[in-house]
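Participant: fold the following.
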Amino acid sequence: MTAALALAGYALLIGAVAPAALARAKWAHHAPRPAILAWQGLMVTFVVTIALALYHLALRERHVHDGLVGLLTACGLLPGAEALGSAPYTAADPAALLPPALVVALPVGWFLHTTWSARRARRRYLDLLAVVGRASPEHDAVLVDHDTPAVYCLPGRSRRVVVTRGAIDVLSREQLRAVLEHERAHITGRHHLCRAAAEAFARAFPKLPLARHAREQTALLLELAADDRALRACSRETLATALCEVAAGQAPRTAFGAGGASAAIRLHRLLTPTTGPRHTTRLGVAGGSVAAPLVPLLIACGPVMG
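Facilitator: Here you go, the predicted model:
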């Protein structure tokens, strides 16, 4: 029972306390990729912790404290556990494992649903682009005759970068290159999968502070990460000016747009550059993100705690 309480406390820390602290962290906007990893690590950690807490509650009278041997045996992964001294598990064990399994299956199911729905929506939009757009080999994009300046991408297998005639008219060659590099960064980085994971987690746990913060912050951080990739090919001033020109452009719901609601934050970041976190800090964040899901395993598989 003590282990279950410890896991519940850890889940509270990960689900309510850590998200507020990470959302306020000043370093996150200057190191978006480690910050994205941190949010993903928190989401995975929360699911693992809740699943293990339910496992302990369900099997607390069935030698759950046999540690890792007991955990693997209950999952059917260690059939020879009796020879190691563990008591045999009863036929009721599969039913006892149902609640933790559902905790894991819920976000996974939402992730599959989200990615499938987004893929269907992109297919419909690609069919529309085949009618209203035409290939532009010069820009390696699809050109749409529309007066509003807009640049966006459709990720996935049938990836496309879309640029309107209005954007070509108002952007210089360097500015257009900057926003195109931004959109290609979304595609090559497979950012749609990160966004789908955050969206799925938010749907699975809609009232959880971690879910709300993770969805909002992931969307912003993906844009910042794409900006950083674009800055390899252009100056900050060029990208900032281009961003201002296309900020009002609307992108489809399943697409990544160069403008959008995060434009003001991105402009401030581009025009007021500061030194990012040290390399050791980045490594520490990455290491902590990987280690956080292991903590509940150590709690669950530790010695008898009562």
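Participant: use CA for all of it now, contacts and neighbours both
Facilitator: OK.
Participant: residues near Ser117, how many?
Facilitator: Ser117 has 13 neighbouring residues, counting by other C-alpha atoms under 10 Å.
Participant: and Gly276, which of the three is it?
Facilitator: Following DSSP: H, G, I helix; E, B strand; the rest coil, Gly276 is assigned to coil.
Participant: isn't it up against Lys26?
Facilitator: No. Checked against C-alpha atoms under 8 Å, the pair Gly276 and Lys26 is beyond contact range at 9.5 Å.
Participant: so where do the helices sit in this protein?
Facilitator: Ranges of helices in the chain, per DSSP state H, are 2-12, 18-24, 32-59, 68-74, 93-96, 98-132, 165-170, 173-188, 191-204, 209-230, 236-246, 263-271, 279-291, 294-300.
Participant: which among those is found nearest to Asp140?
Facilitator: helix 173-188 (9.0 Å; C-alpha to C-alpha).
Participant: one more sequence to fold, the one below, so I can look at both together:
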Amino acid sequence: MTYVLVLIVLTLAIPWGGTVVARRLAGVLPPRWACLMLTGAAVLLAGGTISTLIGLFHVPFLASLEHLPLEQVLEVWPAVVPFACAAGAALLVQAVMLVRRWVQHRVLLKRAWLSADEGVGDGDVLVVPGTDVDAFALPGYRGRGSRVVVTSGMVRLLKEEEREVLLAHERAHLAGRHHLLSAVVDLAAVVHPSIRSLREALVFHLERWADEDAAAAVGDRRVAAVAIARAALAGTSRGRVAGYPLLSATSGPVPQRVEALLLPEPVAPHGSARRAGVTAVAGAVAGGAVAALALAYGLHEYVEYAARQLIGVPGGCSSMWGVVDALVGSGG
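Facilitator: As a prediction, the model looks like this:
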């Protein structure tokens, strides 16, 4: 069973390397591409981890379905039951944490709408009275359309052209459905701790995506940079919760965002550069998911083959070690 253990360790360790590759690649891609790539990477890596755990959890049950006595399995792999129990416990914990995190998202979204009820509507904009300086994109909830929430303190702070930048920024979040990308990666981060770094990277690139859309809407990158800097320096953003899918112009590493707006607009890769980027992502990130799916399938095939040999097939192997020999051409 050595090869199985090696595959398990590699599959569970791959996300650590995959997230590093994904973050570095995101740093050289335009914001929109970076956000989509980071979200896809988080989903693939989380799916690979879950597939590995499911494969481990099912080994004793697959053996029983194939009429393979558990005692014979334990003779070859004494740790199979502890491994299966650990995998089952991990899956249970992940399921509970996923449900809890999803409920938390819904509760926080409900609270955000309740806090915005006192706002005065002007089209898709809600102006909330108060001295706080804040603005954020509020996704739709229970039949209510999405809105841009701005405090009166923020309105007083910014000049007219800067307010246009702020509103364009938050509208870009809503138009791009950035809150869904944020929520997906936030939930994926529950599955494997390495994915948390992708969540942090995604927040930055989502803000950069909205910054670029806002700069294009007003037609002046310098004005957009000044507006983002002024809003962030004065922003209070009280009561925010990490991972909350509401995105604000005052969040993320603002100095880097302002610096990027003072540079020329990033250009999406074309031709060979695009193909190279897609190939790199597919190879480095999807590898974890593919390996995990292969492990789940391989475990099933391994137990099925072993069962056929041990329940009386003529010329069969006398033990599961013989099955390993037949499958991998070695004794261990």
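Participant: care to give me the TM-score?
Facilitator: The TM-score (TM-score structural alignment, normalised by the length of structure 1) is 0.72; 274 aligned residues with a C-alpha RMSD of 3.6 Å.
Participant: count the residues that sit near Gln256 of structure 2.
Facilitator: By the criterion of other C-alpha under 10 Å, Gln256 of structure 2 has 11 neighbours.
Participant: my error: substitute Val73 of structure 2 in the last question.
Facilitator: 21.
Participant: measure it to Gly298 of structure 2 for me?
Facilitator: Counting by C-alpha to C-alpha, to the nearest Å, the gap from Val73 of structure 2 to Gly298 of structure 2 is 16 Å.
Participant: ok, now Thr151 of structure 2?
Facilitator: Distance of Thr151 of structure 2 to Gly298 of structure 2, computed by C-alpha to C-alpha: 57 Å.
Participant: what do you get for Ile228 of structure 2?
Facilitator: Taking C-alpha to C-alpha, one finds Ile228 of structure 2 at 52 Å from Gly298 of structure 2.
Participant: compare those two (neighbour count), which wins?
Facilitator: Neighbour totals were compared for Ile228 of structure 2 and Gly298, and Ile228 leads with 26 against 14 (other C-alpha under 10 Å).
Participant: I'd assumed Val258 was in contact with that one.
Facilitator: Yes. Under the criterion of C-alpha under 8 Å, Ile228 of structure 2 makes contact with Val258 at 7.0 Å.
Participant: quick one on the thing from earlier: list just the one of the helices of structure 1 that sits closest to Ala141 of structure 1.
Facilitator: helix 173-188 (8.6 Å).
Participant: tell me what angle that closest one forms with helix 236-246.
Facilitator: On the basis of axes from the mean of the first three to the mean of the last three C-alpha atoms, to 10 degrees, helix 173-188 of structure 1 is oriented at 80 degrees to helix 236-246.
Participant: and helix 173-188 of structure 1, what does it pack against?
Facilitator: The contact analysis (3 or more C-alpha pairs under 8 Å, 6 or more residues apart in numbering; DSSP states H and E) places helix 173-188 of structure 1 against strand 151-154, strand 160-164, helix 209-230, helix 236-246, strand 256-257.
Participant: now do the buried residues in the third one.
Facilitator: Spelled out, it's helix 209-230 of structure 1. 209-215, 217-230 (16 or more other C-alpha atoms under 10 Å).
Participant: and the contacts of it?
Facilitator: Residues from elsewhere that reach helix 209-230 of structure 1 (C-alpha atoms under 8 Å, 6 or more residues apart in numbering): 14-16, 18-20, 23, 29, 32-33, 35-36, 39, 42-43, 178-179, 181-183, 185-186, 191, 194-195, 198-199, 201-203, 205-206, 239, 262, 266.
Participant: put the buried members of the residues you listed into a PyMOL selection.
Facilitator: In PyMOL syntax, the buried subset of the contacts of helix 209-230 of structure 1 is picked out as below (16+ other C-alpha under 10 Å):
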select buried, resi 14+15+16+19+23+29+32+33+35+36+39+42+43+178+179+181+182+183+185+186+191+194+195+198+199+201+202+203+205+239+266
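Participant: mind checking how far Ala198 of structure 1 is from Pro149 of structure 1?
Facilitator: According to C-alpha to C-alpha, Ala198 of structure 1 and Pro149 of structure 1 sit 29 Å apart.
Participant: do Ala264 of structure 1 as well
Facilitator: 17 Å.
Participant: and what of Val103 of structure 1?
Facilitator: Going from Val103 of structure 1 to Pro149 of structure 1 by C-alpha to C-alpha gives 44 Å.
Participant: go on, Ala300 of structure 1?
Facilitator: From Ala300 of structure 1 over to Pro149 of structure 1 (counting by C-alpha to C-alpha), the distance is 55 Å.
Participant: now Leu180 of structure 2: how far from Gly140 of structure 2?
Facilitator: Distance from Leu180 of structure 2 to Gly140 of structure 2, counting by C-alpha to C-alpha: 11 Å.
Participant: pull out the buried positions in stretch 19-32 of structure 2.
Facilitator: Buried residues in stretch 19-32 of structure 2, counted by 16+ other C-alpha under 10 Å: Thr19, Val20, Val21, Ala22, Arg23, Leu25, Ala26, Leu29, Pro30, Pro31, Arg32.
Participant: distance between the ends of it?
Facilitator: By C-alpha to C-alpha, the extent of stretch 19-32 of structure 2 from end to end equals 18 Å.
Participant: and that stretch, how far from the chain's centre?
Facilitator: Its chain's average C-alpha position is 13 Å from that of stretch 19-32 of structure 2, according to C-alpha atoms, centre = their mean, to the nearest Å.
Participant: now swap in stretch 290-302 of structure 2 and tell me
Facilitator: The chain centre lies 23 Å from the centre of stretch 290-302 of structure 2; the measure is C-alpha atoms, centre = their mean.
Participant: and it, what's buried?
Facilitator: Val290, Ala291, Ala292, Leu293, Ala294, Leu295, Ala296, Leu299, His300, Tyr302.
Participant: ok, now stretch 122-136 of structure 1?
Facilitator: By neighbour count with 16+ other C-alpha under 10 Å, stretch 122-136 of structure 1 contains the buried residues Arg122, Leu126, Leu129, Gly133.
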